[in-house]
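Engineer: Starting from these lines, generate the structure:
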Amino acid sequence: MNFIVAVDGSEPSERALDHALTIAEPLGARVTVVHSVEPHVLVEGGEEPVSGAPGAGDRIFAESLEDAEIRAEEVLEAAAERARDAGVEATTELLYGDPVESIPEYAKDATADGIFVGHRGLDERYEGLVGSVAKELVERATCPVTVVR
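Structural biologist: Alright, predicted model coming up:
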């Protein structure tokens, strides 16, 4: 058996990894830990939305692809070490693009037996506007998805 665990370094994704490991270990299953690199655009300095170019340059910062890859590799290595400590065979895979697209595609290509993902504690209004990775994985994946709180 091969389980995919999506991690992003957050506490919910660590709980998803721990849950996957407790299931994988007695089954002798392998775990592939994945992280999808999608550089972030950050808005800092105030709660008002950016309205036009004049003030945007002072408040909008884009993470470089290199920085996103470095951050992702650190997250993946920490997760792989955690799996090894639990006695579970684990590999890592750095994916690129929107995680709601790249993770289900990878899981399908890898013929995964299941995906584990952490639940994000977004408020209902925000989640209703943009959705959540966990919700989208459930919708798009061709294998079972376990969402861990």
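Engineer: Every contact and neighbour count from this point should use C-alpha atoms.
Structural biologist: Fine.
Engineer: could you measure Asn99 against Ala56, distance?
Structural biologist: Careful, residue 99 is Pro and not Asn. Going from Pro99 to Ala56 by C-alpha to C-alpha, to the nearest Å gives 27 Å.
Engineer: Could you do Ala83 as well?
Structural biologist: Using C-alpha to C-alpha, one obtains 42 Å as the distance from Ala83 to Ala56.
Engineer: Neighbour count for those two, which is higher?
Structural biologist: Ala83 (25 against 14; other C-alpha atoms under 10 Å).
Engineer: quick one, what contacts the more buried one?
Structural biologist: Ala83 sits next to 21, 89-90 when contact means C-alpha atoms under 8 Å, 6 or more residues apart in numbering.
Engineer: and which of those residues is nearest Val41?
Structural biologist: Val41 lies nearest to Ala90 out of those, by C-alpha to C-alpha, at 30.9 Å.
Engineer: if I read this right, the closest one contacts Thr32, doesn't it?
Structural biologist: Yes - counting by C-alpha atoms under 8 Å, Thr32 is a contact partner of Ala90 at 5.6 Å.
Engineer: compare with the first, here's sequence two:
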Amino acid sequence: MQFIVATDGSEQSERALEYALDLAATTDAAVAVVYAVDPAVREYAADAPVASFADAENHLVIEDEGDAEARGEYVLGRAREYARERGLDVETELLYGDPVESVTELASRRDADAIFVGHRGMTPQYEGLVGSVAAGLVERATVPVTVVR
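Structural biologist: Okay, here's the model as predicted:
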């Protein structure tokens, strides 16, 4: 069996990893933990909600790809260490582009049996503007997706 865990370093994605590792330990599944480098939008620069896409440019911080890669490597390193502490080895991989597209394409290429993802990512405001990665994975994936709260 092959499990894919999509992470962004959020508390919910850490719980998704924990859940996937618990299942992997009982099913002898291989686990790949992935982080999608999608530096276009990271977080709000202000507390006020964005009213429209035109208003968004006044409230969003744009991140460069190098910073996004560095953050991804950090998050994946933490995931590897967490798995090792539990006596498990995981493969890690940086993906590039839209998280929904890159994770579902990887799942298809690897003939994965399941995808695990946290319910909410690092920035709920960003999800409110562009949509939830978890919801996108549920809609697009051709394998079961477990969304962990």
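Engineer: so the residue of the first structure most remote from its centre, which of the three states?
Structural biologist: Farthest-out residue of the first structure from its mean C-alpha position, per C-alpha atoms, centre = their mean: Pro54, at 34.0 Å. Using DSSP: H, G, I helix; E, B strand; the rest coil, the secondary structure recorded for Pro54 of the first structure is helix.
Engineer: immediately after the longest strand seen in the second structure, which helix or strand?
Structural biologist: Counting by DSSP state E, the longest strand found in the second structure is strand 30-37. On the C-terminal side of strand 30-37 of the second structure, the closest following helix or strand by DSSP states H and E is strand 43-44.
Engineer: Quick check: that next one compared with the first structure, mean distance?
Structural biologist: Comparison of strand 43-44 of the second structure with the first structure after fitting gives an average deviation of 4.3 Å (mean C-alpha distance after the TM-score superposition for the first structure).
Engineer: Which elements pack onto that strand?
Structural biologist: strand 60-61, helix 124-130 (3 or more C-alpha pairs under 8 Å, 6 or more residues apart in numbering; DSSP states H and E).
Engineer: Any chance of those in a markdown table with distance to Asp113 of the second structure as columns?
Structural biologist: Listed next are those as a markdown table, based on distance: least, C-alpha to C-alpha, whole Å:
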| stretch | distance to Asp113 of the second structure |
| --- | --- |
| strand 60-61 | 36 |
| helix 124-130 | 26 |
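Engineer: Ranking these by mean neighbour count, which comes first?
Structural biologist: strand 60-61 (a mean of 17; mean count of other C-alpha atoms under 10 Å).
Engineer: gap between that strand and the chain center?
Structural biologist: Relative to its chain's centre, strand 60-61 of the second structure lies at 20 Å (C-alpha atoms, centre = their mean, to the nearest Å).
Engineer: That strand vs the first structure - mean distance after superposition?
Structural biologist: Looks like 4.4 Å for strand 60-61 of the second structure (mean C-alpha distance after the TM-score superposition for the first structure).
Engineer: Which strands and helices lie in contact with that strand?
Structural biologist: strand 43-44.
Engineer: Now for the residue nearest to Gly9 of the first structure when sequence neighbours are not counted: which residues touch it?
Structural biologist: Counting by C-alpha to C-alpha, 6 or more residues apart in numbering, Gly9 of the first structure lies nearest to Val75, which is 5.5 Å off, once chain neighbours are set aside. Val75 of the first structure makes contact with 7-9, 35 under the criterion C-alpha under 8 Å, 6+ apart.
Engineer: So Val75 of the first structure versus Thr111 of the first structure, what's the distance?
Structural biologist: Counting by C-alpha to C-alpha, the gap from Val75 of the first structure to Thr111 of the first structure is 23 Å.
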